[in-house]
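Trainee: here is my input, please return the structure:
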Amino acid sequence: MPPDGWPVVSRRSFMLQILRKSVSSWVGILILLLALGALVVTLFHPTGPGGGSGPSGKVMATVGDSPISETDYQKLVDRAVARERQRTPTITNPDFIKAGGGEMVLQQMISGKAMQAFAGKNGMAISRRMIDGEIASVPAFHVNGKFDEPTFRRLLADQRLSEQELRDSVEQDLLRRQLLQPVVAGTSVPRGMAEPFAALLLEVRRGSILPIPSAAMPDPGKPSDAQLKAFHDENKAAYTLPERRAFRFAEIDSFALAEKARPTAAEVRKYYDEHQQEFGGVEQREVRQVVIRDEAAAKAFVSAVRGGKPFLEAAAGEGYADVDTVLGVHSAADLAKTVNEGVSKAAFALKSGGVSDPVQSPLGWHVLMVDRILPAAARPFPSVSAEIEKKLTDEKTTDLLSDTVAKVEDRLQGGESLGDVAKSLGIAVQTSPALAADGRLFDANYQVTRVEQPLLPKAFDADPGEGPQVVELENGRYALLEVTDVIAPAVVPVDKIRADVEMAWGIKARSDAAKAEAERIAAAVSKGETLAQAGAGKALPPAQSLSVRRLELTQMAQQGQQVPPPVVLLLSTPKGQARVLAAPGGQGWFVVKVDDVTPGNLAEAPQLVDAVRQSLLRDAGNEMAESFVRTIERDVGVRRNPEAIKQVNSRLTGAIAQ
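Mentor: Down below sits the predicted model:
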């Protein structure tokens, strides 16, 4: 990891990373989520004052009159760690707290409650209907494109959320939108502010990189027992076995359910007769529409089109692109369900190319145009029977699986054992050995093998005290799961792994020697010597010369390509100076020297200024939103309890304290 102050290349703007403080707060993340419409994230936002049980445990902070309890904090930390495990399978709650995740969660809770209190204080409210609509729009709660109550309940149970907690989360999210979107929309960045940053991207640096391999350093010999023990004590984390869990599981046989769900010939024929519109048996129309808020403007739009103005040209004047006007191909019944009965009647009263009078709905005034009419031409039953059979089988399998899962959950919650339930379903129970979260299996001699086990993330998310449960796997598969043993993290004694510790000690000793040599050479170069002069007499690889432009490295980072850390260091080292940087894995060190710096010339790429301005504008919006939230917190009043925060976090990290 580079020393503090050295830039790190990522997919964010390289220039902004070097010259500006990165905005990584939850506010910036929230704005991005709003842009993507990712409401499902609210499943894991803080609970509001009405959610779940009352405060319990220590009060970690008070926002206005609303306390943030230890219990609620612990719950959110658990959820945050569960999400992070999707990217870092071995992470534990203590790891998360020590990395600053606990403070991030607490600040989220404080900010959420502060905005909720501020909104209430200023008469802002979210209706139950709005909350219902947001929940119903979450794709995770859908089956066959529609909101499904059993799926909704099951996912809440998987996340250990009550419905009220979810509603409070959604309410907070909607309040955040109302409060923050106007703030973000009002930001601006002058062109003059962007020009220096754009010029810096065009800067060219020339320099050299000299590797100092650890392998080129003298053999440090064997360590004494005292040296080995001290090294082991200093690096306990490296010799700590992670938490491991053993569990039993039994996968529900979806293939057997699919066989039970296969429809009869009569059911297939009935579906065909009742859904003629799916098979061309009813007339359909390809329709376009615009929705205009004002009736007079809508009538003027109709007059213009009937007077000869192309529909798409008139729509463009209302801010619609071609694709925005497409309503698609619908039967009369489908269009009535998709929009409303009035719109459907208006569309099916038109001739091909015709434009309707304005039709009112809660959204405004709809003006419709029929692109083409598709006459009824039913596909014969024999040609579609297999298609219908598959559709009905899939739907019935989904329903049967959902019903089976619900019944199994009820039985497990009623106290039946995993073995008894599995036996009644005719499915085999399997046992997994104690595995780490990433699938590693440690034997008595601490040798490691890796076991592929798709249930591992679920096993580590599960609360062992809750007993057996039903969990969802990928592709609509489900399994019964029971955690049977939890082995806490433990330090392996040095005498059990002496050879490994000796090897690591030797690598560290050589790396320390390489660092000392790199620092000696860097100091000599900074005083005027060349790299060749400073490294004379040493068995070192030759220095590599290179010339880099910041813009090219920025583009590499944005494309997901890794920029070598020594090249990154070249960008922040002053002309004529040298700095050192560790190579990964203790392999050695680099000496990086900058020979020349050529300032950027905006005349070479004048369009770059606008691109940089947009990048600055995004960050400015994040910073404005964050500043606004801090102002809200001051208005509402936030009182942290440092002693309680310290005690709770100490307890959470104490699981691996040595």
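
Trainee: C-alpha from now on. contacts and neighbour counts both.
Mentor: Noted.

Trainee: what segments of the stretch 551-658 of the chain are helices?
Mentor: Secondary structure of the stretch 551-658 of the chain (DSSP state H, counting those that start in this stretch): helices at 565-570, 608-636, 642-653.

Trainee: can you spell out which helices and strands pack onto the last one?
Mentor: Same thing as helix 642-653. strand 59-63, helix 93-98 (3 or more CA pairs under 8 Å, 6 or more residues apart in numbering; DSSP states H and E).

Trainee: returning to that earlier point: need the winner for burial among the helices of the stretch 551-658 of the chain.
Mentor: Most buried of the helices of the stretch 551-658 of the chain, by mean neighbour count (mean count of other CA atoms under 10 Å): helix 565-570, with a mean of 22.

Trainee: how far does that helix sit from its chain's centre?
Mentor: Here the centre of helix 565-570 is set off from its chain's centre by 29 Å, with CA atoms, centre = their mean, to the nearest Å.

Trainee: to compare against the first, here's another:
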Amino acid sequence: MQVIRDNMKGTLAVVVVLMFVVPMVLSGIGTSFLGGPAGGKVATVDGRAISNNELARAVYMQKQRLLSQEGVDPSADYLKDENLRGPVLQQLIRRTALIASAEDSGVGVSDTTINKTILDQQSFHTDGKFDKQAYRRVLSGVGYTPATFKASLSEDLLISQIASGIQASSFVTPAELDAIVSVVGEARSFEMIKIPASAIGEDLEPTTEEISAYYYDNQTTYLDPEKMSIEYVELSVDDLAKHEVIAEADIRAQYDQEIAAFDSTPEVEIAHILIEDGDGASDKLAELQSKLDAGEEFDALVENYSDDIGSKSSKGYLGLLTPGAFPEQFAPAVADLNEGQVSAVVKTDAGSHILKVVKKTIKNAPSFEDRKDAIKAQLARATAEEAYFEMLEELGDLTYSAEGLRTASTELGLTIKESEEFTRASGTGIASNKVVRDAAFNPVVVSEGQNSQAIEISADKAVVLRKKTHSPERIKALDEVKEQITALLREKMKQEKLQSLAEAFIADLKNGADTKEKADEAKYEYSAHDKVKRTDVTVDRSALRQVFAMPAVDGKSFKAEVDMSGGYLVTVLTEVVAGTRTDLPPQQLFGMTAQLKRENGQFENASYEADVVEKAEAKFN
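Mentor: From the prediction side, this is the model:
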């Protein structure tokens, strides 16, 4: 089971984990995604149909996965159903082909495994126990019935079983292990020479002709995108609420309504000892009652007497006494008890219970002063919401075909605001909203100079905007980018001169010069390193990366590249010693073997899946 869980994917990973589904279910979002024709099929794979409902559900869930990622724009084109359908359908075809192949091979999943997987999912639990109502509620939120979910879960476990079997049967040959060890345990000897930027010894300055030539050869680099700024008026419920005057009498009336509806029933947390019906139950109950009457502690008696396995390890604790969550006999039995007191025997279908009040919280109605500000804000917002919709319509009327925003501003008491410049792709403030940018660059606004329509940018906020400034796309003038180009050319000239020095240094070494003597002569920094491993902590990490990226050849090899300090780094590789198993600690060798086996298994499983999909017969409707 653990192997299966580790390899879960598809419906099980997406639906059961329910990282984004549960909040939607709780907020009332149901199966609205099941639009389109409920029946029919979109494709058939090896005789198995993919229905419109399956595709609609998969598209919806893929969209929710993407929306759950940070920084995703909900209005992005790639999130539209029509753009998701194609890739999602291909995923469903792949999945269906794998299921068909597994079933044709005689692989199956037992009902016991499926049921246990469902029962173990915390998303379907209430107070630590599987809850059928929660199970049905969550499934309905994503368009499943228990039957269709169980069938889909069975298919996902089937795919996981195949993947687990392939990966479990994977192995590593001695030759494979030796090959990887020879690289991982490799040691290299090398010399390093640092040519500092100061070795150039002269000021570098590009000519006017060079600057001009670079500019004209790279003009598209200096493209300034189309920009504009806007004037706008903003209508929002929050702003309207700030100016609403709420009478004290109205606040008092609302408070009185709250007090009239206030539920002062105490909150009670309970524990119990359950004696199940059966032979000896009466004697056991009498013995328990006797010990309680004698003053023995309830908590101490739970473990020896309670038949409720789920709660006996926690002193019989059941939690908050919530209507509908416990037998109806519990509430009246503890109604008049105080904290720590124990009830008389309570009979239910489960047996005989003795209840203890663990904690009792008396709820006191809040005072008027405690609630005054909150009620005032609540009433102000309610009034503002009514005014908002009336003013929104009026805002549209006042700005339609108007010369500007002044009339609407005066009539509705709205401030005319201005934005910073923004492009079609990005902006700040109000222009950070894509809906606003799209409206601003609408030809009616940007070319004809008219006001936009009233744009609702959220459920309680709308804007009307008009062009303030507009700059078409253009190539920046040379004077605007001259300093930038000059700095770029200076750096390029510096690197070219340093590269020439490095190449000349390497040429001398190839002609027989001694590396250290040559470095000392040129006053370059020199260092030598003998049989260094990849994991050596005494050598600079960037230098190590360069050394171990060099090809292993007979004799010496050379490499020159820009140093992080701005100079040039010349590396002379003098010796490469392949690693052996004896070079590695047993734990590292074991981990390497396990990792190689896992990677082989993943590759083999990917190859198997690709082969199955390639051979599958898919027909589209």
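
Trainee: what's the TM-score here?
Mentor: Overlay of the two chains. TM-score (TM-score structural alignment, normalised by the length of the second structure): 0.51; 464 aligned residues with a CA RMSD of 6.9 Å.

Trainee: re the thing from before, could you dump the helices of the stretch 551-658 of the first structure to TSV with distance to residue 529 of the first structure?
Mentor: Formatted as TSV, those follow (distance: least, CA to CA, whole Å):
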stretch	distance to residue 529 of the first structure
helix 565-570	18
helix 608-636	38
helix 642-653	49
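
Trainee: which among these is found nearest to residue 158 of the first structure?
Mentor: Minimum separation from residue 158 of the first structure across the helices of the stretch 551-658 of the first structure (CA to CA) falls at helix 642-653, 22.6 Å.

Trainee: where in the second structure does the closest one fall?
Mentor: Counting by TM-score structural alignment, helix 642-653 of the first structure falls onto no part of the second structure.

Trainee: which residue lies nearest the spatial centre of the second structure?
Mentor: In the second structure, the residue lying closest to the centroid (CA atoms, centre = their mean) is residue 69, at 3.9 Å.

Trainee: in a strand, that one, correct?
Mentor: No - looking at residue 69 of the second structure with DSSP: H, G, I helix; E, B strand; the rest coil, it is coil, so not inside a strand.

Trainee: re the thing from before, nearest to residue 487 of the first structure, of the helices of the stretch 551-658 of the first structure?
Mentor: Once the helices of the stretch 551-658 of the first structure are compared by CA to CA, helix 642-653 is nearest, at 16.0 Å.

Trainee: what's in contact with that closest one?
Mentor: Residues outside helix 642-653 of the first structure that contact it (CA atoms under 8 Å, 6 or more residues apart in numbering): 58, 59, 60, 70, 93, 94, 95, 97, 98, 102.

Trainee: looking at the helices and strands packed on helix 642-653 of the first structure, which is nearest to residue 629 of the first structure?
Mentor: If we rank these by CA to CA, the stretch that ends up nearest is strand 59-63, at 12.9 Å.

Trainee: what residues of the closest one count as buried?
Mentor: 59, 60, 61, 62, 63 (16 or more other CA atoms under 10 Å).

Trainee: strands of the stretch 301-450 of the second structure, residue ranges please.
Mentor: When secondary structure is read from DSSP state E, counting those that start in this stretch, the stretch 301-450 of the second structure shows strands at 317-320, 342-348, 351-361, 416-418.

Trainee: any idea which of the ones you listed is most buried?
Mentor: strand 351-361 (a mean of 20).

Trainee: got TSV for the helices and strands packed on helix 642-653 of the first structure, with distance to residue 512 of the first structure too?
Mentor: As requested, those are exported to TSV (distance: least, CA to CA, whole Å):
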stretch	distance to residue 512 of the first structure
strand 59-63	43
helix 93-98	27
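
Trainee: for the helices of the stretch 551-658 of the first structure, which one sits closest to residue 344 of the first structure?
Mentor: helix 608-636 (41.6 Å).

Trainee: any idea which of the buried residues of strand 59-63 of the first structure is closest to residue 435 of the first structure?
Mentor: Closest to residue 435 of the first structure, out of all of these and judged by CA to CA, is residue 60, at 34.4 Å.
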